[in-house]
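K.L.:
Predicted model follows, preceded by the sequence.
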Amino acid sequence: MPTANKISHRIANVGWLRPAVLGANDGIVSTASLVIGVAASHATHGSVLISAIAGLTAGAMSMATGEYVSVYSQADTEAASLAEERTELSADYAGETRELMAIYMRRGLDAPLAMQVAQQLMAHDAIGAHARDELGISKHSAAKPLQAAMSSACSFAAGAGIPLVAVALSTQHNVIPLVAASALLSLAILGTLAAKAGSAKVMPSVLRVTFWSALAMAVTAGIGTMFGVAG
């Protein structure tokens, strides 16, 4: 049982960890890349700082808006499915009981036990039983648009705050190496935490995130240099 509990806890971690890590990674990579691209164009330190603030604000709002719209669409779909299920329960209660019974039989119960479980769950909460076992909707997995939007915005802002602080503490001459170093170090730490929480191998996770992030920063630095003005 302890092993089973550990596995279930790790799976539960992945549910909240994935969007949090992705949001923070996006905040670090996009803001650091933006800052490095602007700095490589020989912009003033003030302009670089403004670009970091703008990147954090725009990115957080974009993440919140996108997540809200996406999750709200999911919530609408769930609501429509539940309304359809209520109609089916009113029209054919016995048929819906047999449908639930068939689900439990596919999960390994024999027919008499499956029917008994279906009948008892239907008597207790018919729509809840069908929502959970037929539609895969539960109070824990139900779509929450505002919560998702706030979570995405906050995780992005937390990540974007790292290159922003690096810019604020730097000078015009060392802003690029300081931002790049702080971003890659933070990404490596995030990759390590995510891998350990999910019981995955740490090194491949760290190498993957730092390689592609470094490439993104290098590309924007190249574009900034190409289209920049003389210092």
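P.N.:
Thanks, I have it.

K.L.:
hey, let's count contacts and neighbours off CA atoms from now on
P.N.:
Noted.

K.L.:
Could you check how many residues crowd around Cys154?
P.N.:
For Cys154, the count of nearby residues is 20 (other C-alpha atoms under 10 Å).

K.L.:
tell me which element the spatially closest residue to it that is not a sequence neighbour is part of?
P.N.:
In space, and not counting its chain neighbours, Cys154 is closest to Ala60: 7.1 Å by C-alpha to C-alpha, 6 or more residues apart in numbering. Assigning secondary structure by DSSP states H and E places Ala60 in helix 45-91.

K.L.:
ok, structure two:
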Amino acid sequence: MVTPRPAHHVAAEPHDASVADRLNWLRAAVLGANDGLLSTAGLVMGVAAATTDRSPLMIAGIAGLAAGAFSMAVGEYVSVSTQRDTERALITKEVRELTEEPEAEFEELVGLYTAKGLSEDTARQVATELHAVDPLAAHLDAELGIDEESLTNPIHAAVSSAVAFTLGAVIPLLAILAPAALRVPTIAVLTLVGLALAGYVSARLGDADRGKAVRRLLLGGLAAMAATYGIGTILGTTVT
């Protein structure tokens, strides 16, 4: 006689909407930092190729940081506000449909669960139980993938993007403090280290290939800095 093995308790994995939102926020923060790092590095590399004077480098770098941070904040605010307005409009529409045509909406929910692979009886039972608890939440989830309690916040998105961009931009700005002879290589090395870290973190958050993500960012960063340095060199010798 085979003795049955005792059941092992398996902790529930965090697959709820709040976890997904946090992961998206973290991923956006990493990308914002990467943008601040690379755009500011490219800017100061271009100026560094034209002059060894620290003052114009700092002015260009700080101006680029401020412009980029504000641009990220405004762009993220507008984008997320549009998304939030769309979500609210969809919620209002769903509330109206549930009020005016409750039977039709119930049958629609049954159809959605049937389309996902449930039998007619099971889908009807699920829809009945969900309707008894919170019909609006059931329809928002099944039809639109929206959680009314977890709508995107445009202010949070704008602030986090600006802060992330600023943190990334600080790295090449600090490199400007290096001696003139070491300034360009210091900017390049610190930028590449920051890009490698950003690539690793973003790949880990998305459970992707770390090496591939890091290589892509390093190659892109090298190309951007080489291009801006070349432009700065040309302008530095031709513009008076």
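P.N.:
Everything's here; your move. Please read all numbers here as calculations on a predicted model, not as lab measurements.

K.L.:
sorry, back to before: residue range for whatever helix or strand comes next after the helix holding Ala60 of the first structure in the second structure?
P.N.:
Remark: after helix 45-91 of the first structure, the chain's next helix or strand is helix 93-106, criterion DSSP H and E. Mapped onto the second structure using TM-score structural alignment, helix 93-106 of the first structure covers residues 102-115.

K.L.:
what about that stretch, distance to the chain center?
P.N.:
Stretch 102-115 of the second structure has its average C-alpha position 34 Å from the chain's average C-alpha position, going by C-alpha atoms, centre = their mean, to the nearest Å.

K.L.:
and what of stretch 42-59 of the second structure?
P.N.:
30 Å.

K.L.:
What are the contacting residues of it?
P.N.:
Contact with stretch 42-59 of the second structure is made by 60-61, 64, 172-173, 176-177, 180, 183-184, 187, 224-225, 228-237, as judged by C-alpha atoms under 8 Å, 6 or more residues apart in numbering.

K.L.:
Would you mind listing which of the residues you listed are buried?
P.N.:
Among the contacts of stretch 42-59 of the second structure, the ones that count as buried by 16 or more other C-alpha atoms under 10 Å are 60-61, 64, 172-173, 176, 183-184, 187, 224-225, 228-233, 236.

K.L.:
Inside helices: which ones of those?
P.N.:
Mapping those onto helices (DSSP state H) picks out 60-61, 64, 172-173, 183-184, 187, 224-225, 228-233, 236.

K.L.:
What's Ser71 of the second structure aligned with over in the first structure?
P.N.:
Under TM-score structural alignment, Ser71 of the second structure pairs with Ser62 in the first structure.

K.L.:
Can you give the contact residues for the match of helix 93-106 of the first structure?
P.N.:
97-98, 120, 123-124, 126-127, 131, 139, 142-143.

K.L.:
Stretch 56-63 of the first structure now?
P.N.:
By C-alpha under 8 Å, 6+ apart, the list of residues contacting stretch 56-63 of the first structure reads 23, 27, 31, 149, 152-154, 156-157, 160-161, 164.

K.L.:
now, the most widely separated pair of the residues you listed?
P.N.:
Spatially, the most separated pair among those is Ala149 and Leu164, at 21.9 Å (C-alpha to C-alpha).

K.L.:
gap between the residue positioned nearest the centre of the second structure and Ser202 of the second structure?
P.N.:
The residue lying closest to the centre of the second structure (C-alpha atoms, centre = their mean) is Ala28, at 2.0 Å. Distance, Ala28 of the second structure to Ser202 of the second structure, by C-alpha to C-alpha, to the nearest Å: 9 Å.

K.L.:
do the same with Leu38 of the second structure
P.N.:
15 Å.

K.L.:
Just among the contacts of stretch 102-115 of the second structure, which is most surrounded?
P.N.:
Neighbour-wise, the contacts of stretch 102-115 of the second structure (other C-alpha under 10 Å) top out at His139, 25 neighbours.

K.L.:
give the contact list for that residue.
P.N.:
94, 109.

K.L.:
Quick one: map it onto the first structure.
P.N.:
For His139 of the second structure, the residue aligned by TM-score structural alignment is His130.

K.L.:
what's the answer for Trp25 of the second structure, then?
P.N.:
Under TM-score structural alignment, Trp25 of the second structure pairs with Trp16 in the first structure.

K.L.:
Flag every buried residue along whichever strand or helix holds its match.
P.N.:
Assigned by DSSP H and E, Trp16 of the first structure belongs to helix 2-40. Judged by neighbour count (16+ other C-alpha under 10 Å), helix 2-40 of the first structure contains these buried residues: 10, 14, 17, 19-40.

K.L.:
Return the angle between stretch directions for that helix and helix 45-91.
P.N.:
140 degrees (axes from the mean of the first three to the mean of the last three C-alpha atoms, to 10 degrees).

K.L.:
re earlier: pick out whichever of the contacts of stretch 56-63 of the first structure sits closest to Val71 of the first structure.
P.N.:
The closest of those, once distances to Val71 of the first structure are taken by C-alpha to C-alpha, is Ala149, at 8.4 Å.

K.L.:
Gly159 of the first structure corresponds to which position in the second structure?
P.N.:
Gly159 of the first structure maps onto Gly168 in the second structure, by TM-score structural alignment.

K.L.:
contacting residues for that match?
P.N.:
Gly168 of the second structure touches 32-38, 194, counting by C-alpha under 8 Å, 6+ apart.

K.L.:
Please spell out which residue in the first structure sits farthest from the middle.
P.N.:
Max radial position in the first structure (C-alpha atoms, centre = their mean) goes to Pro112, at 42.0 Å.

K.L.:
And Ala180 of the first structure, how far from Ser213 of the first structure?
P.N.:
9 Å.

K.L.:
shared neighbours, those two?
P.N.:
Joint contacts of Ala180 of the first structure and Ser213 (C-alpha under 8 Å, 6+ apart) do not exist.

K.L.:
Name the SS class of Gly108 of the first structure, please.
P.N.:
coil (DSSP: H, G, I helix; E, B strand; the rest coil).
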